[in-house]
Structures are given as C-alpha cells and as structure tokens.
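# Need the 3D shape of this:
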Amino acid sequence: MILAGLFLFGMATVEAVRAAELPKFKVDDSPLPASAQPNFTFHPVVEKVAPSVVNIYSTKTVRQLPIWGPFMEDPFFRRFFGIPDDLPRERRERSLGSGVIVSEDGYILTANHVVEGADEIRVALPDGKTEYEARIVGTDPRTDVAVIKVEARNLPAITIADSDKLRVGDVVLAIGNPFGVGQTVTMGIVSAKSRSGLGLDYEDFIQTDAPINPGNSGGALVDVAGRLVGINTAIISRSGGNLGIGFAIPSNLARYVMERLIEDGKVTRGYLGVYIQPITPELARQFDLKDTSGALVADVIDGSPAEDAGLKAGDVILEFDGRKVQDDRHLRLMAAQTRPSTEVRLRILRDGREMSLRVKLGEMPQEGGLARAGRGGLRRGPQADPLDGVVVDDLTPRNRQMFGIPPHVRGALVVEVDPESPAAQQGLQPGDVILEINRRRVTNADEAVRESERIRESTVLLRVWSGGASRYLVIDANRRR
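Below you'll find the model as predicted:
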C-alpha cells in the first residue's frame, strides 16, 4: 500500500523560501481558439515563446571514494601502500537543463531533478548574452517540480494554459536545450494523457511524440497558441535519445505546486484519510459495479476527515467535487491538488445505492495519508474451494505480539496457508487477519469457519488486515496469478 498523497538528467536542494504574496502570473484558461489551429508555419508561435525558455546550468560537489576502495581512507593503509594524502576526494559535477520564465519578476519553473543537490545554479537567456545567478525557492520531488528565482525585472513571462483542456491529438511544441546544442524546437502531438508509472508519488503525465532529449528536462511544452501546457521531464529510451515517448508534467499540476512553494514555502496537499485500491474486474463483479472506474475504499483512518464525513470500507468513490474518479491514482491526485480545509462533495456507491457526502479535507501528513492497496495477483488452479488450505486462529495477546497486530484489529488470524492453495497463490499469507468474508463481519476463528461454510461458489471476497492497513482480496479457485 502506498500512503495518500527521474529518471532523467539533473539534480535539487530543498530550500523553502516564504513569500508574502504570489507574483502576478499571466493565465489564460479558455479553450484553444480555432484561429490558433495548425497552419503551414509555427514561426509566430516560436517567436512568441522562445524568449521565455531558458538554459539552466547547475553545479554540485560530489564526494567520491578512491578507486582502491574504502579501506584506503585509513591514513595507516595509505602510508603502508605509499598513496599520497593530497589526491582529490571531491569533484565538481555539472548538469544542463531547461526552465520556463513564468513571471516578469524572475520566477522560473523547471524539473526538480535538474537542480537537485545543486550548490550553484545559473540561468542563461536565449539571447546568448544575459546570464543570472539563481536561488531555489522550493522543490517537490514527489511531482518532480522545482521553482527557482533570478533577480530581474521585465522578463518575457510565458502564458499558462489549462492543461485539463488539452486533447489527445492536439499539436504541441517542445522547447529546450537538448545535449547542450542550444535552444531547439520540436513538434509532435499529444499521444496520451494521465500517464503514470515513472516512480513519482503524484503522476499525471502528458505523453507526446515531440522529440525530447537530454537537456530538454524542465523546458516548455506549449500548444499552438504559444501557451504553456506542460514541463518536459522524462523519456522512455534504450539509447538515451528520443524514441518518440516523452512525458511532461501538466501545467495545472506544476502551477499548483509552484503556487504552494511560493506562498507557503512548502507543498500542502489535501488529506482525505482513506486507504483505497484499484477496482479489478473481479472486484467489480463482487460489488455489482458496471465497470472498473472509481476507487474502492479498503479502510478509513481513525479520526480522519473521511471518518468524520461517514465514509466506510466497501464504499466506491465515483466523483470528487463534481469530477469523475477514473481510478484510485486519479482520486489520490485530485485530493492532493486540493488545498487543505476545502470542503468537497463525494459521490459514492454503497451497497448498490448512490449517495453524496461532504468532506472537509485535512492537510496531508508528511508521509502521506491517502493510500492505495496492492492488487492481489491471481492464478488458475484445479481447486473448487477458494479457502481450501487456509488455517485460522483467534487473535490472542501472544499472536498479536508475534505478528505486530494492534489491539483495535478484530478478526480471524491466518496462521497457515498451503503454498499450493488458491488463497496463497492469490495473496493471502500467515499474519493476515480476515475481517470480512463475502462482506460479512467476522471477529474470531469460529465465525470465520462458519462463514466459510456458507460459500457455495468458487469465488470469495475477503477483507483482510495486512501490513498496517486493510484491503479487499478476491480469491477465485479457478484462477491463478
């Protein structure tokens, strides 16, 4: 489970600088006008946008062990082997990236990994003459966004678009400094939206085939009206060069993070306080859902905003403040992009009936508070009984201590699972606590046995406590991982 809440080139340091108020950004959230649709040349767009995209040069000190290994750090061994003491132990590592000027008074958006760990940051304007020393305003590794600042006035700030209105197939331009050759413009389309899986906590990437290469990180992805729709951040490549699969952080996400870093000195995120998991086809059948959209509540954290609002385990969250919830990742992202203390309306499905709840979001704890339960893998097997090979016991003080189970957890402790059984193959293991069987509560081993005797099908829905939180698990005797 992941509590709710790159691999490219570069580096950052965390230095939160408070500001009394936000600078003035130029924002245009209207749909792309028909007059801005592609023409035979993009020269007017590039001429408008290029001055806002800068080169970022960062330097940091890297301590390195000598090639002869850590033992030679000892002066005795160095003298014994005749190794001089004045050999360099540190080196200066330089990195190249890009950034986008977003305010006339010097705020610049870039990717966190471009400036991570940097001792010195310099920003060069595309005129080839002007260069500034920059300071880090704040960074957010969880989204790979960083904000830096130069002391200047009347800079050519870019206009920021509403990235939610970007469509797959729209033409986009990527601007940056690939391989240090100088400012370069490439063209492509939006290949997909809401991509994830690159290892960040909060991911909602725009995928594009506009060529992105080393040095493009932190640069601008713009629409054909010359408005910022994304910050280029990552590629998928076997060679290190462009293969037509690039990713950009949507401008809406980057803007939210930037405003929090400037205004609050840190990124504050909305906190719902539930453990959620994706809805698999198996879970959709168990809960009589039409499809796998939405997020399944596996558990509700005690004292959380979700508990105060009346959310319960087994609820399916369909909408968050009027916006459809695509999946658990999407819900996590929407909650994180909402300011704490905001009251939002949730549309949920409970026992086949839709209802609405209002929740006043809290502030996300540092380690996160909206989590995702893992998917149990499935295998095909010959057994007809989904719980064949599972042995349970009551929760005693001794086995609570043995498995680290807190006092408030009540159910049947799994003490043995046949490795060849459907349950083992689909994720159940000793130390798990069965809380529900086919949505019927169990508080001890006898109740679990009685409920298991009611099973007349090859599939069973369990709610189990495992690893500090609960999740739903479908065990099908006719399927294997």
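# C-alpha only now, for contacts and for neighbours.
Fine.
# so what's V222 up against?
Contacts for V222 (Cα atoms under 8 Å, 6 or more residues apart in numbering) come out as V172, L173, A174, L228, V229, G230.
# gap between the last one and S103?
By that I understand G230. 16 Å (Cα to Cα, to the nearest Å).
# Ok, the fifth one next?
Summarising the geometry, the distance separating V229 from S103, computed by Cα to Cα, is 16 Å.
# For the comparison step, fold the sequence that follows:
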Amino acid sequence: MLRSPLFLMLVLLAAMLPDRARAATDDLLSAIVRVEALVPADSRTAESLGQERAGNGVVIGPNGLVLTIGYVVLEADRVSITTAKGGSPVPAQVIAYDHDTGLGLVRAASDLGVTPLELGDSTLLKARDRVLVAGFGGAASTQPAYVVSRRTFAGYWEYLLENAVFTSPPYESFAGAALIDSSGRLAGIGSLFIPDAFQAGPSGPVIPGNMFIPVEALVPILDRMIATGRANDTPKPWIGIQLDERSGHLFVRRVSPDSPAALAGLKPDDLVLGVGETATSSLADFYRALWASGDPGSIANIRVLDGLSAKSVEIRTGNRYQYLKLNRTY
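Predicted coordinates:
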C-alpha cells in the first residue's frame, strides 16, 4: 500500500527518536513556531534585512519563551507568534538580543499552549551524526540531515562563532529552524545557508548545507539574557564595517553610515592589512585583533593599503547596541 510523504516522515521521525519521544512526536514538533516581525523604516537594519521578516522559533521555556535567530527580530517593534495548532497569531515582545551568538529571545503575550522543547547537549554533536531539522508546520516541515562539520564560522558583519554546527542537505526555511538531536532535544538554531558546509580536501567536492548556532553557546548566557536583555555588561568593540576575505586578503565591502569606521574615513574596497602591529589575513584573525583593542570607546589603529604604502587609520570603537535602534526593554 502506498503511503503519503507525511506518513513516511512520521515513521522516520519515530524511528529516529527514543521511546520517550516517539509517544510525543506531535508535542515535540508543536514547540516549533512561526515568528513574524515588523521593523520601522528608519532602523539601521531595515535596508539590509528588510522591514517585514519571518522565520522559525522554538519554545524553550514557560510563559511563551521563544528562542529564534536574532536577525529576524533585530530592531523589531512588532512581533507575533503562530503555533502549528492554528489560531490567530499571538503578540510577542523581544526581550533579548545577543550579537556574539546571533540569538534572540521573544516572549509571547499569552500562553501558547505547547510543551517547551528541552535543550540538549550540543557539545556531543560530531560529524556524521544524524539529526533532524524542523521548521514551523509539524512533521511535514521536518528534514533528516547529517552533521558534516564543527568549526569556527566568521561572518562579514563583525561576527565570529566558535564550534558552529554545519549540516547537509540544505534546509530551505533555515532561519530559526530547530536542530534536533537523536534524543529528541534541541541542539541548535538555524542561521544560514552555506554553499561550502563541507569540502573533502582542498580539491574535493563542495557540499552545501546550513550553519546552526549550537545551544552550548546559549546555555551559559540564557538566564542573564532573560533577566537583562544582554549576555554581558560590556560588549565587544565595534567599528561598523563588512569585510570580504579573498585569497588571504581582506577588503572592505561596506561601511555602515555614521559608524566609527565611516567617521574615521574607511571606505569600500580599502584593503585591510591588520590591527596595530598585528597582521591579519582572515576574518577571524581581524576580529580577534580588533576585540583585543579594548572595550567600546577604545582606540583601534586599522592598517590599510593606501596606494603602494600602508597607513594607519585611528578609529574610536563604538558600542553596537547603542548604534542599533533597539527597544528600550532589551
């Protein structure tokens, strides 16, 4: 007898999870919700990320506490949450955002009526482990995948994540999707599509996939984020540039308006050589050197190539959270 794709997915899910989760598949997946956000037109990220945003979220605690990817709710002034059980969207409020991890927390204005998904131990995840990627929509929105690598991820927006989880095959609705481990617990939150999630050697085939933020990055800061809206009192210094890494060289691709870098005169296509006396040839090297310059407000000397000679550009670093137009409650 032919079986529907939904039935086959449920069979796969039940086979993948232990007895504890098999009897509660629907409850487990009901924790995956849809998060929609509206961002004012004058927000710093409105042009790059859009004013209307949507993604997945995961209910991880009581009183409608939802974990999602930060860029979906960054600078949002209106947020709503929809559960797979149907009904009208529930208004919600952003209660925390952390740039270092890339995670955001949202709290629904009323009870969502779903069982929170338990946090797992993402430190145990390794290459070749089987996982389940789940978006909003129940079993029909799940996809089996493999962990293909664990490594540092450096983003062009002054972002560095240690021990990120890379999976394949790619999952289309990755933003805020749940990465569920073999015990039926939450192991990560979906962040990006990655064209080179895995490569078998320097000349081997490249396999696309997704990058997930592991919950090990959340666990140490969760209580503080809930209490204060931030992971720590003193953020990393920020200058407001986006960089491209090409064959061991760093080029400025964009300078944020009114940012410390813009005020100091950095411009697109500048070739960045290093920070102070530290030469940098990768995004990770540059960020580590920049963040070692001190707290926000400290001076960072960025060396760039000016014609055939190097020059030093003095930049007074800033506070990203003060630059962004964030709700005062977080």
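# picking that back up, among the contacts of V222 of structure 1, the buried ones, what's the PyMOL command?
Buried subset of those, written as a PyMOL selection, criterion 16 or more other Cα atoms under 10 Å:
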select buried, resi 172+173+174+228+229+230
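# Between the contacts of V222 of structure 1, which sits nearest D119 of structure 1?
Distance to D119 of structure 1, by Cα to Cα, is smallest for G230 among the contacts of V222 of structure 1, at 26.5 Å.
# Is the closest one located within a strand, as I assumed?
Yes - when DSSP: H, G, I helix; E, B strand; the rest coil is applied, G230 of structure 1 is found to be in a strand.
# Let me know the closest of the contacts of V222 of structure 1 to A448 of structure 1.
Once Cα to Cα is applied, the member of the contacts of V222 of structure 1 that ends up nearest A448 of structure 1 is G230, at 51.8 Å.
# tell me the contacts of the aligned residue in structure 2 for that closest one?
Here G230 of structure 1 is matched to G188 in structure 2, going by TM-score structural alignment. The contact partners of G188 of structure 2, taken as Cα under 8 Å, 6+ apart, are S122, V165, A178, L179, I180, F212, I213, P214, V215.
# Please repeat the previous calculation with a cut-off of 10 Å.
Applying Cα atoms under 10 Å, 6 or more residues apart in numbering to G188 of structure 2 gives the contacts 119-122, 133, 164-165, 176-181, 211-218.
# And L119 of structure 2, by the same measure?
Neighbours of L119 of structure 2 in contact, by Cα under 10 Å, 6+ apart: 60-61, 180-181, 184-188, 215-216, 218-219.
# same thing but 7 Å
R185, L186, A187 (Cα atoms under 7 Å, 6 or more residues apart in numbering).
# In contact with the most centrally placed residue in structure 1, which residues?
Compute the mean C-alpha point of structure 1, and by Cα atoms, centre = their mean the closest residue is Y202, 1.9 Å away. By Cα under 7 Å, 6+ apart, the contact set of Y202 of structure 1 is R142, T143, L333.
# Map the second one onto structure 2.
For T143 of structure 1, the equivalent position in structure 2 is taken to be T101, counting by TM-score structural alignment.
# looking at it, A96 of structure 2 is touching R107, isn't it?
No - counting by Cα atoms under 7 Å, A96 of structure 2 stays clear of R107, with 9.4 Å between them.
# Could you work out the end-to-end span of stretch 43-62 of structure 1 for me?
Stretch 43-62 of structure 1: ends 42 Å apart by Cα to Cα.
# An error on my part: the question was meant for stretch 216-236 of structure 2.
First-to-last residue span, stretch 216-236 of structure 2, Cα to Cα: 20 Å.
# Mind listing what's buried along stretch 250-263 of structure 2?
L250, F251, V252, R253, R254, V255, S256, S259, P260, A261, A262.
# ah, wrong one, I meant stretch 123-142 of structure 2
Neighbour-count burial for stretch 123-142 of structure 2 [16+ other Cα under 10 Å]: 125, 130-139, 141-142.
# Farthest pair within those?
It's L125 and G137 that sit farthest apart of the buried residues of stretch 123-142 of structure 2, by Cα to Cα, at 25.2 Å.
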